[in-house]
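**Student:** this one's sequence-less:
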């Protein structure tokens, strides 16, 4: 028989822990197998009040400004106009649209002559994506105190760090997605998803890698 890779090599630490817990439960008497397990959403408390949200947005704006990024307040109906304005200010002629990004957000800008939307193709290389002027995304959450955006590969976010390589990143954040701190954000995310943390503008043009990093220009549109 040819060489093979043991199945255990594909089992990560979390899966191994769950397997050991499951094996231990099998050996318990029937009346001891019911173990209360808190669900992720059970840890979540009621969301901040309107006044607290306003304070969080102000703090988030201050932290982003300290990183050299910008925060602009907007409404849902004004997102296409705000996205177009941000891309025009950067002089962007091309922009990446990750899978799941609402098409109308880029429609007005793309209708202008010389502008093109670049699909987030899995076949595109990092060097090809770096030639694109901008990227427009949503996010999974945002942490106000450190001024960090968290992307986890959901709709409108892309699962590939290379997609965030363009110099300009326009990110749309719902005000309800903003939490005070990074631990509070991470507590609400699916631990099975890979997360990418995006901070303020970076001094270099390296491709984005998992961790705190930023494009040369970061514009955050907070939808209130």
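**Tutor:** Everything's here; your move. Everything numeric in this text was worked out from a predicted model, so none of it was measured. Residues are numbered from 1 along each chain as shown.
**Student:** only C-alpha atoms for contact and neighbour calcs from this point on.
**Tutor:** OK.
**Student:** which SSE is immediately downstream of the helix ranked longest in the chain?
**Tutor:** In the chain, taking DSSP state H as the definition, the longest helix is helix 50-67. Note on helix 50-67: by DSSP states H and E, the next helix or strand toward the C-terminus is strand 70-74.
**Student:** so residue 94 is in contact with residue 117, correct?
**Tutor:** Yes: here residue 94 reaches residue 117: they are 5.8 Å apart, a contact under CA atoms under 8 Å.
**Student:** which neighbours do the two share?
**Tutor:** Common neighbours of residue 94 and residue 117, counting by CA atoms under 8 Å, 6 or more residues apart in numbering, are absent.
**Student:** rewinding a little: list the buried residues of the longest helix of the chain.
**Tutor:** For helix 50-67, the neighbour count (16 or more other CA atoms under 10 Å) marks 53, 56-57, 59-64, 67 as buried.
**Student:** so residue 143 sits against residue 197, correct?
**Tutor:** No: using CA under 8 Å, residue 143 makes no contact with residue 197, being 9.9 Å away.
**Student:** alongside the first one, take a look at this:
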């Protein structure tokens, strides 16, 4: 129970960070906003917060795999809280309308493909950041945004700023497009291991395992609650 609460708390905070980064992009929907969005992922990596797109490519057992569900839930709640707060004190609905309409006009296969592109970049960026190499992260975030790739957690924030009683009838379509983006992100996050697992040497696998142990040394998420 303690472990689950930690996951929810950490992932909720990560959702707040992505919400703040998403607002920066809504206010500056260009290369400047794309660079500013990097604040969200930098914060997540520095504080070792649980972000779906930052963890989906690094699970090593069933327990960590199933932990992705509460991580996703916490991220959504954090984004929703950020969106509700921003909607209370400023006009953001009109700012996110263009992004949402683009998502809804993309077919399911397109959402999956664009989600894969984002997931691939996110795993790359986080892997380098975990090794204290932050340039790939600083470049990776603007790259996925300028390429038009879909980030499911950022999209959760955009949808939350846009949905209202006036367009609630479109909620089912929103959910479908968001859900397939989550799936696409998952595939993209694991593209390295899907494509390269057969070519990894035992030394590579040992190094990956040791790196993960070192990274998780200060993270109690998957430890048994005392």
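**Tutor:** Yep, that arrived. For clarity, every value in this text was computed on a predicted model and none was experimentally measured.
**Student:** so what number do they get for TM-score?
**Tutor:** Here the TM-score for the pair of chains, by TM-score structural alignment, normalised by the length of structure 1, is 0.24; 93 aligned residues with a CA RMSD of 6.0 Å.
**Student:** name the helices or strands packed onto the longest helix of structure 1?
**Tutor:** Here helix 50-67 of structure 1 touches strand 70-74, strand 178-179, going by 3 or more CA pairs under 8 Å, 6 or more residues apart in numbering; DSSP states H and E.
**Student:** how far away is residue 79 of structure 2 from residue 17 of structure 2?
**Tutor:** 8 Å (CA to CA, to the nearest Å).
**Student:** which residue packs closest to residue 80 of structure 1, ignoring adjacent ones?
**Tutor:** Of all residues not flanking residue 80 of structure 1 in the chain, residue 105 sits nearest, at 4.2 Å (CA to CA, 6 or more residues apart in numbering).
**Student:** then residue 185 of structure 1?
**Tutor:** Leaving aside its chain neighbours, residue 185 of structure 1 sits nearest to residue 179 (6.0 Å; criterion: CA to CA, 6+ apart).
**Student:** follow-up on the earlier one: confirm the residue nearest to residue 80 of structure 1 sits in a strand?
**Tutor:** No: Residue 105 of structure 1 is assigned helix when assessed by DSSP: H, G, I helix; E, B strand; the rest coil, not a strand.
**Student:** so residue 82 of structure 2 sits right up against residue 16, yeah?
**Tutor:** Yes: with contact defined as CA under 8 Å, residue 82 of structure 2 reaches residue 16; the gap is 5.6 Å.
**Student:** would you point out which residue is most central in structure 2?
**Tutor:** Note on structure 2: the residue nearest the mean C-alpha position is residue 53, at 3.6 Å, using CA atoms, centre = their mean.
**Student:** residues contacting that one?
**Tutor:** 119, 122-123, 151-153, 185-186, 189.
**Student:** can I get the residues you listed in TSV including neighbour count, secondary structure and distance to residue 208 of structure 2?
**Tutor:** Putting these into TSV (neighbours: other CA atoms under 10 Å; DSSP: H, G, I helix; E, B strand; the rest coil; distance: CA to CA, whole Å) gives the following:
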residue	neighbour count	secondary structure	distance to residue 208 of structure 2
119	33	helix	19
122	27	helix	17
123	26	helix	14
151	25	coil	25
152	28	helix	26
153	26	helix	26
185	34	helix	21
186	24	helix	19
189	28	helix	16
